[in-house]
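>>> Any chance you could fold what I've pasted below:
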Amino acid sequence: MHASIERAGLAEKIIMAGYRWDTPDVYAACDMVVIASLHTEASPIVLREAFASGRPVIATKVGDIPEIIEHRQNGLLVEPGDIKALAAAILEFLSDPKLAAACAAKGLRYASEHFSFDRMMEAKLQVDASLIPARKTRLLPTSVSVEPVSSVETADLSSRQR
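Prediction:
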């Protein structure tokens, strides 16, 4: 990736930051977020973070991304590996700030509706509930019988040393 960026003469324009702890600051410094995955992505965290940061998103049509991003509504979608389409999408956001801002606003709204703590906990509880079998009214097997206790003896512990 780094070599391709160098060959294209883009080393001064593209930052490959690696893992960062200060992601809110990083997103705030971005004009847009590009998720150029070539293979399956379930539901990438970077997409959630980008939406929550209010940044416009361009992503490839892999995994669950097309179920989250509606093309030209809350982001732009391109085919994986289509470099020309990816470049065109980047240029589209740069040349149409109104579209970029509208997609960013809708992405932020999507994040607040789908990725809030309460919403995520609600979804987790629904999954948990679906995995727990319905509780039966009788917890003991029918073959177990318990005899009632007729009397209880108590011990005199007053002389016991402490």
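>>> rest of the way, CA atoms for contacts and neighbours
Fine.
>>> ok, now which ones touch Met121?
Not one residue lies near Met121 by C-alpha atoms under 8 Å, 6 or more residues apart in numbering.
>>> Nearest spatial neighbour of Leu94, chain-adjacent residues omitted?
Sequence neighbours aside, Ala100 is the residue nearest to Leu94 in space, at 7.7 Å (criterion: C-alpha to C-alpha, 6 or more residues apart in numbering).
>>> Can you name the next helix or strand after the one helix or strand the one you found maps to?
According to DSSP states H and E, Ala100 maps onto helix 97-114. In the C-terminal direction, the helix or strand that comes right after helix 97-114 (DSSP H and E) is helix 117-131.
>>> returning to that earlier point: ok and the helix holding Ala100 relative to helix 117-131, angle-wise?
Angle of helix 97-114 versus helix 117-131, following axes from the mean of the first three to the mean of the last three C-alpha atoms, to 10 degrees, is 50 degrees.
>>> that older thread, tell me how many other residues crowd the residue nearest to Leu94.
The number of residues packed near Ala100 is 25, by other C-alpha atoms under 10 Å.
>>> and for comparison, fold this next one:
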Amino acid sequence: CDVGAHKMWMARMFRCEYPNTCIISNGFASMGIAVPGAIAAKLVHPERNVVAVTGDAGFMMNSQEIETAIRCKLPIVILIWNDSSYGLIEWKQMNQFQRTSNVRFSNPDFVTYAEAFGAKGYRVESTADLPTILKEALANDTVSIIDCPVDYRENIKLTEQMGTLVCPT
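Model prediction:
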């Protein structure tokens, strides 16, 4: 899992069934680790399904590695949480300042982008579609890229749900 607002959702909501099956870049980690990390995971464990969870900005930082996965015949799934922003920074700015500055950007059409590399591309049109698309993508014998639009306003709801996290003294 890459760095970004989606990481907070994964860390709070994704339940790992087995040790060392959910790897999350943390601390002072840089964006862009998800795709190369998924490639490495698939090379080490070719028998396992591998899903890279990334935001749109983190994905674009190393998206050229789709070529590596295609060339090496590594069927990984890349799930892009697409909010057209630096979502974690936007989340922080909204929490602290009740406004944002310079966090929004535009993206390419990720389905077309996937197909340009010879990968399969999917776009989630509604939340109900995600399980079916993910199941199909995991069954593919090539790289699959899923463009999943998200609404950053849900991050504020997660903040309210989590509350303030403090270390005991």
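>>> Next, the TM-score between them, please.
For these two chains in superposition, a TM-score of 0.29 is obtained (TM-score structural alignment, normalised by the length of the first structure); 86 aligned residues with a C-alpha RMSD of 5.4 Å.
>>> If you count neighbours, what's buried in the helix holding Ala100 of the first structure?
Neighbour-count burial for helix 97-114 of the first structure flags 99-112 (criterion: 16 or more other C-alpha atoms under 10 Å).
>>> Tell me the one of the residues you listed nearest Ile90 of the first structure?
When these are ranked by distance to Ile90 of the first structure (C-alpha to C-alpha), Ala100 comes first, at 9.9 Å.
>>> Would you quantify the distance from the closest one to Val33 of the first structure?
Applying C-alpha to C-alpha, to the nearest Å, the value for Ala100 of the first structure to Val33 of the first structure is 11 Å.
>>> Identify the residue nearest Arg123 of the second structure in space, chain neighbours excluded?
Distance criterion C-alpha to C-alpha, 6+ apart; nearest residue to Arg123 of the second structure, sequence neighbours excluded, is Asp147 at 4.7 Å.
>>> Kindly report the same for Phe93 of the first structure.
Once flanking residues are discounted, Phe93 of the first structure sits nearest to Ala100: 5.1 Å by C-alpha to C-alpha, 6+ apart.
>>> Cys148 of the second structure belongs to a helix, doesn't it?
No. The assignment for Cys148 of the second structure, made by DSSP: H, G, I helix; E, B strand; the rest coil, is strand rather than a helix.
>>> Would you map the helices across the second structure?
If DSSP state H is used as the criterion, the helices of the second structure fall at 5-13, 34-44, 56-61, 65-71, 87-97, 110-116, 130-139, 153-162.
>>> Quick check: which of those helices is buried the most?
Of the helices of the second structure, the one with the most neighbours on average (mean count of other C-alpha atoms under 10 Å) is helix 56-61, at a mean of 22.
>>> As a markdown table, the buried residues of helix 97-114 of the first structure with distance to Tyr27 of the first structure would be great.
Below are these laid out as a markdown table (distance: C-alpha to C-alpha, whole Å):
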| residue | distance to Tyr27 of the first structure |
| --- | --- |
| Leu99 | 18 |
| Ala100 | 15 |
| Ala101 | 15 |
| Ala102 | 17 |
| Cys103 | 15 |
| Ala104 | 12 |
| Ala105 | 15 |
| Lys106 | 16 |
| Gly107 | 14 |
| Leu108 | 13 |
| Arg109 | 17 |
| Tyr110 | 17 |
| Ala111 | 15 |
| Ser112 | 17 |
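>>> tell me which of these is nearest to Arg48 of the first structure?
Checking the buried residues of helix 97-114 of the first structure against Arg48 of the first structure by C-alpha to C-alpha gives Ala111 as the nearest, at 6.5 Å.
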